[in-house]
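J.: quick one, fold the following:
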Amino acid sequence: MADNIAKLELPGNDSIDLPIKKGTEGFDVIDISTLGKKGYFTFDPGFLATASCESAITYIDGEQGILLHRGYPIEQLATESTYLDLCYLLLYGELPTKDAFDEFETTVKQHTMVHDQIVYFFRGFRRDAHPMAMLCGVTGALSAFYQDSLDVNNPSHRKIAAFRLVSKMPTIAAMCYKFSVGQPFIYPRNDLSYAGNFLSMMFATPCEEYKVNPVVEKAMDRIFVLHADHEQNASTSTVRLAGSSGANPFACIAAGIASLWGPAHGGANEACLQMLEEIGSVDRIPEYIEKAKDKNDPFRLMGFGHRVYKNFDPRAKVMRETCHEVLQELKVVDPLLDVAMELERIALEDEYFISKKLYPNVDFYSGIIMKAIGIPTSMFTVLFALSRTVGWISHWKEMLDQPGHKISRPRQLYTGDSARDFVSVDKR
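T.: Model (predicted):
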């Protein structure tokens, strides 16, 4: 409901009244949906000043370092909740009661297996296929197996699809890893937690019993929590855009995975590890610090600062604590982890980094944790997609639940040729 009116003056002494809408948090929004009737559209490359939808799921204040899921601060959710607890919150809007959570967890565990013929999809991939390529392809192919949840206009189908995606994504992600290293697939274990089951499917083999390290299990669960949703980013917007056409949920999530695969979006923690490999050793850090400070040098420190968070990343505070817990528990000897810890120390103490607000972000710490656990960099974005699936499906579900939603149709500023006559090839 509009609280005020903005008046836009147009050429020819004409004007139009535009409603100003207020949300529960954040900036006011000018509703320009009627502007087209006057023959005008707005120009906003990247949609950086455009609210593409109305949502009650996640709120971000980049200036203040605030991230809320359904009103709950991410710091509280990451330290006091679990990933499945957060999944319920994102999907249904409220934290579950004990009985509701037990039922939700049981249902998720009952859907962890995938159809056995999906194995043949993996056998069709090249041995050296990138895990994200496999994840994208197999997720889209789920619509060929679970046809009883494809009617997006049926609330029951939407609910079943949500359960299946949250449940099966760890299984598929682990299969992508196992295929890439030539090991047999491991079935899910429903006696384990969501994070523990994923670690088992990643690292267990038929040869010997696998025991989940509780410190690593806690760290993995936190990684899932901290990456579960992040408002209207590129991949979430892609899922909404695809879903607005009525596409089935598996196709929509596959579209989100494809968008996340871009190095400017989901590849940040992988880029961070590649940077550490380029630096190589602690004694070379001063050289690269100077390169980072040199405006004329193309080198950039990856994993520091954030496009949205201007002062600090609230997720990074929790991830930093978890990172140090994992390194202490595993006692991993790795020169790159030494480089990472020294870079962290410098970033938190050096005046240049402090003044530029180049703090270590969540990608910096999550990348270090995953490397310490033994997860290869090619799997980093896969884990991101696994975590973000519940956010994507929550936004998809929210959009379809809203009355009167329309297919997305962005406009453009056309700068091509005006109308001209065709000339046959023999006269050109």
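J.: use CA for all of it now, contacts and neighbours both
T.: Will do.
J.: residues near the closest residue to residue 62 other than its chain neighbours, how many?
T.: Distances taken as CA to CA, 6 or more residues apart in numbering place residue 309 nearest to residue 62, at 4.0 Å, with adjacent residues excluded. By other CA atoms under 10 Å, 19 other residues sit near residue 309.
J.: one more, please, to line up against the first structure:
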Amino acid sequence: MEALSNKLSDYFDVESVDGRPLLKPQRRHVDLRILDEGLVQTAICRSRIGRIDASIPRLEYRGYDVAELADHADFLEVAFLLLTGHSEPTAILDFKRQVDSYMERLCDLPVTLSSMVRKSTATDFLALSILTALSQREAELKDDSRPLNVAAFLLAVIGISVAVYARGGSEALDTHDQLQLTRTNFIDRLLHAALSRQPELFAVSLMNKFLILHAEHGLNCSTAVVRAVASTGADPFAAVVAGICAFKGPLHGGASEEVGKMYDGIFRESLDVARFIDDCLARRCRLMGFGHRIYKKPDPRAAYMKRLLIDERENFSLILPYVGICEAFDQEVRTRDYFTDRGLCPNPDLFNGILLRRIGFPSEMNTMLLCFSRSIGWLAHYFDSLDSKAPILRPQELYGVART
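T.: Next up, the predicted model:
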């Protein structure tokens, strides 16, 4: 207890970051414990990959606003940007060719994966697919330290996995043939294989925007897990699979799948959204699709997708009942004190399933497709962690101390 009389400056150097105090221990081993459950106030790394400004709110990738990237960029261009920190046309073209090359070289993977489809959920299937593909090329890739090569392989594997799962595995050979079609657009090739038809331009554009919007979001739970795995020296594929396992939880990326199923139930049973919300509040159930740890104003990704539904209304006519459900939720929550008093704004999960359903994917694939997008952010953090030479992550615990 004697140490409590010491000044804060006896333990920490105090800096200022974005107008907020930053406490940095003067020595690695300080006889001091800080209880921060959930690491809500604790920074475990320095990074220049993604930046969230909740006050505006704004989300940036390497300094570029995510909305501008979704409007004007290609997903593989954004992947290159996140991984390298720069944008160079010739190098980007080489990266795209790498992805295409792996799509062609992994010609046997659809058949290998087809038997696993019915035995697992979509997100579990994705994790298993990565490990299966890696086991076939372990000598070639396990010790590869080139971020773009690792990313090209991973994106090819995930693309093939999405196509196989979407087709149910029963048409694996046909999936393979369509993945091999000569196309300049990675997403066009992927959707053709997944949906068994030539995708319309709007669906390709929508998928591209979806993947860009979710590629990176700072040090959320799954990204922290990826950096923790990286700190052990494990390979990047193990880190990404760990990220998938963390992401699938219903309080994280799994919430998107829960919202999709909620929409399915409301549509199937012709439920009234206002009464559905009343029932959730009366039963003290969590209403998925609202609220965020950081944003107390509308999430910029959700705001972007909401504008998309308005601006491209005619292109969503095929699933207009689902759009109506989404808009009813948005309207109800914006006018209820229970939500406005708590800063519970719509989050991306309210809109993700609408975009994915319009493209042609069922609700049970929502989280899998979010992992597809976020895999690039995870890889960027994995290699950033290696570059930082940070020590293995080892938080402390307070054993036997009663909660107050």
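J.: what's near enough to touch the residue nearest to residue 62 of the first structure?
T.: Taking CA atoms under 8 Å, 6 or more residues apart in numbering as the criterion, residue 309 of the first structure is in contact with 61-65.
J.: go with 10 Å
T.: 60-67, 357, 361 (CA atoms under 10 Å, 6 or more residues apart in numbering).
J.: could you see which of those carry over to the second structure?
T.: Compared against the second structure with both residues aligned by TM-score structural alignment, their matches' CA atoms under 10 Å, the contacts of residue 309 of the first structure retain 60-66, 357, 361.
J.: and the longest helix anywhere in the first structure, what's buried?
T.: Across the first structure, the helix with the greatest residue count (assigned by DSSP state H) is helix 155-181. Using 16 or more other CA atoms under 10 Å as the test for burial, helix 155-181 of the first structure gives 157-158, 160-180.
J.: what does stretch 102-120 of the second structure give?
T.: 102-104, 106-107, 109-111, 113-114, 116-117.
J.: so which of the residues you listed sit within helices?
T.: Per DSSP H, the subset of those in helices is 102-104, 109-111, 113-114.
J.: list the residues that contact the aligned partner of residue 161 of the first structure in the second structure.
T.: When the second structure is aligned by TM-score structural alignment, the residue opposite residue 161 of the first structure is residue 150. Listed by CA under 10 Å, 6+ apart, the contact set of residue 150 of the second structure reads 98-99, 141-144, 236-237, 379.
J.: the residue nearest to residue 62 of the first structure maps to what in the second structure?
T.: Residue pairing (TM-score structural alignment): residue 309 of the first structure is matched to residue 295 of the second structure.
J.: what about residue 405 of the first structure, distance to residue 248 of the first structure?
T.: Computed as CA to CA, to the nearest Å, the residue 405 of the first structure to residue 248 of the first structure distance reads 16 Å.
J.: so which residues of the stretch 201-350 of the first structure form helices?
T.: 214-226, 234-243, 249-260, 268-279, 285-293, 314-330, 335-349 (DSSP state H, counting those that start in this stretch).
J.: of the ones you listed, which is nearest residue 415 of the first structure?
T.: Checking the helices of the stretch 201-350 of the first structure against residue 415 of the first structure by CA to CA gives helix 234-243 as the closest, at 24.4 Å.
J.: quick check: the aligned partner of residue 122 of the second structure in the first structure vs residue 319 of the first structure, distance?
T.: In the first structure, residue 122 of the second structure lines up with residue 131, judged by TM-score structural alignment. Using CA to CA, one gets 24 Å for the distance from residue 131 of the first structure to residue 319 of the first structure.
J.: please name the nearest non-neighbouring residue to residue 215 of the second structure.
T.: Setting aside the residues directly before and after it, residue 215 of the second structure is nearest to residue 374 in space (CA to CA, 6+ apart), at 4.3 Å.
J.: which SSE is the aligned residue in the first structure for the one you found in?
T.: With TM-score structural alignment as the criterion, residue 374 of the second structure lines up with residue 388 in the first structure. Using DSSP states H and E, residue 388 of the first structure sits in helix 380-401.
J.: before we move on, back to that, ok, the contacts of residue 150 of the second structure in the first structure: which stay?
T.: Of the contacts of residue 150 of the second structure, the ones still in contact in the first structure (both residues aligned by TM-score structural alignment, their matches' CA under 10 Å) are 141-144, 236-237, 379.
J.: and the residues you listed, which are buried?
T.: Listed as buried from these are 141-142, 236-237, 379; burial here means 16+ other CA under 10 Å.
J.: if we can go back for a sec, just checking, the residue nearest to residue 215 of the second structure touches residue 211?
T.: Yes - using CA atoms under 10 Å, residue 374 of the second structure is in contact with residue 211, at 7.9 Å.
J.: what about the two, which has more around it?
T.: Taking other CA under 10 Å, residue 374 of the second structure and residue 211 do not tie; residue 374 has more neighbours (27 against 24).
J.: show me where the stretch 1-150 of the second structure has its strands.
T.: 12-17, 20-25, 50-53, 58-61, 64-65 (DSSP state E, counting those that start in this stretch).
J.: so which of those is the most packed in?
T.: By mean neighbour count, with neighbours taken as mean count of other CA atoms under 10 Å, strand 58-61 ranks first of these at a mean of 21.
J.: for that one, packing partners?
T.: strand 50-53, helix 66-72, helix 75-84, helix 201-213, helix 300-311 (3 or more CA pairs under 10 Å, 6 or more residues apart in numbering; DSSP states H and E).
J.: any chance of these in CSV, plus distance to residue 6 of the second structure?
T.: Converted to CSV, these look like this (distance: least, CA to CA, whole Å):
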stretch, distance to residue 6 of the second structure
strand 50-53, 34
helix 66-72, 45
helix 75-84, 43
helix 201-213, 47
helix 300-311, 43
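J.: out of these, which is the most enclosed?
T.: Greatest average neighbour count among these goes to helix 75-84 (a mean of 23), per mean count of other CA under 10 Å.
J.: what stretch of the first structure does that one fall on?
T.: Aligned using TM-score structural alignment, helix 75-84 of the second structure spans residues 83-92 in the first structure.
J.: picking up where we left off before, name the residues of the helix holding residue 388 of the first structure that come out as buried.
T.: By neighbour count with 16+ other CA under 10 Å, helix 380-401 of the first structure contains the buried residues 380-400.
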